[in-house]
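Trainee: no FASTA, just this:
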């Protein structure tokens, strides 16, 4: 549970690169997420070069952290061969949350940058990635070493009035 309460949205990063080992840990965490019927609809595009990161940052007014992060993960959904296509947003959300939690667990900062369900953002990310046809962008996750360490809010969000005992 510590990673849950340590996690916070980090939007500013140092120039220090994210190691291949750390990226692999994030991908292992993402792929450990539950998915409907074990369909595992995810595909991940890792952007570490400046040109791609800048292109991804331009896909939405809210993606500015992608300019500053040394690594941006484009989390995409396969569009073919899915058993439960209506459940893919749930599967993808679980995968993104696992990335965020593992980033906090290993001392990295990260922030979820929403793409789906906005058609213009989805199209823009596809262009920035070079137009892969068999996937649909779901989210971007900017990852790096935090420049500042924002105070996590997870442990202070508990509101007992939203818990209903039956």
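Mentor: Sure, I can see it. Computed from a prediction, not measured in an experiment: that's the story for all the values here.

Trainee: okay, CA-based contacts and neighbour counts for the rest of this
Mentor: OK.

Trainee: Where does residue 110 sit, in terms of helix or strand?
Mentor: Per DSSP states H and E: residue 110 is located in strand 109-114.

Trainee: Strands of the chain, residue ranges please.
Mentor: Taking DSSP state E as the criterion, the chain contains strands spanning 42-47, 71-78, 109-114, 135-144.

Trainee: Pick the most deeply packed of those.
Mentor: strand 135-144 (a mean of 26; mean count of other CA atoms under 10 Å).

Trainee: The strand holding residue 110 - contacts with which helices or strands?
Mentor: Under the contact criterion of 3 or more CA pairs under 8 Å, 6 or more residues apart in numbering; DSSP states H and E, strand 109-114 touches helix 88-105, strand 135-144.

Trainee: putting a second one here so we can go through both:
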């Protein structure tokens, strides 16, 4: 699948077949994440790969929009590492770019994903920090459910010419 097809056909998948995702595919997703652009090439990200069923099932206890983890075979937690910030203003954009790269790479590899927001919601940040023993200098940013889709969603065009301004507002 080419890049534009992956972009146009990527959808949030909330039902998974339960089939395990190989470590090889997970590594490809993480490689894609780490290819993301980064302000001043800081690359302030760290990743937690979550495969344990019991742990995945605990996340919806404090993250109200994560029920799909009950059927997902894994999740990837994208974090910003404060020890890697040279300029602390841009780490959220860097982590968002890494998150988007995971979503697009997964689509291209035949996997489904959904992006769950974490940062800046303190209850979500602290819940994940506590569950995974994440140090205070590292900030959980986003959580991505990953798996083989058990649902198909057609592509949706979101292009809106009314939001395009050529040369000036």
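Mentor: It's in. On a predicted model such as this, the values are computed, not experimentally measured, just so you know.

Trainee: how about the helices and strands packed on strand 109-114 of the first structure in JSON lines, adding distance to residue 55 of the first structure?
Mentor: Formatted as JSON lines, those follow (distance: least, CA to CA, whole Å):
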{"stretch": "helix 88-105", "distance to residue 55 of the first structure": "21"}
{"stretch": "strand 135-144", "distance to residue 55 of the first structure": "12"}
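
Trainee: residues in the second structure matched by stretch 60-80 of the first structure, start to end?
Mentor: Counting by TM-score structural alignment, stretch 60-80 of the first structure falls onto residues 63-83 of the second structure.

Trainee: and of the helices and strands packed on strand 109-114 of the first structure, who's closest to residue 158 of the first structure?
Mentor: Set against residue 158 of the first structure and scored by CA to CA, these come closest in helix 88-105, at 18.2 Å.

Trainee: Give the other helices and strands that that closest one contacts.
Mentor: helix 2-6, helix 20-31, strand 71-78, strand 109-114, strand 135-144.

Trainee: and those as TSV, adding distance to residue 44 of the first structure?
Mentor: Output for these, formatted as TSV (distance: least, CA to CA, whole Å):
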stretch	distance to residue 44 of the first structure
helix 2-6	22
helix 20-31	8
strand 71-78	5
strand 109-114	14
strand 135-144	9
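
Trainee: just checking, residue 46 of the first structure touches residue 76?
Mentor: No: with contact defined as CA atoms under 8 Å, residue 46 of the first structure does not count as touching residue 76 (11.0 Å).

Trainee: The first structure: which residue goes with residue 117 of the second structure?
Mentor: So, by TM-score structural alignment, residue 117 of the second structure is matched to residue 114.

Trainee: Please report how far the residue nearest to its match when sequence neighbours are not counted lies from residue 112 of the first structure.
Mentor: Leaving aside its sequence neighbours, residue 114 of the first structure sits nearest to residue 139 (CA to CA, 6 or more residues apart in numbering; 5.0 Å). Residue 139 of the first structure sits 7 Å away from residue 112 of the first structure, taking CA to CA, to the nearest Å as the criterion.
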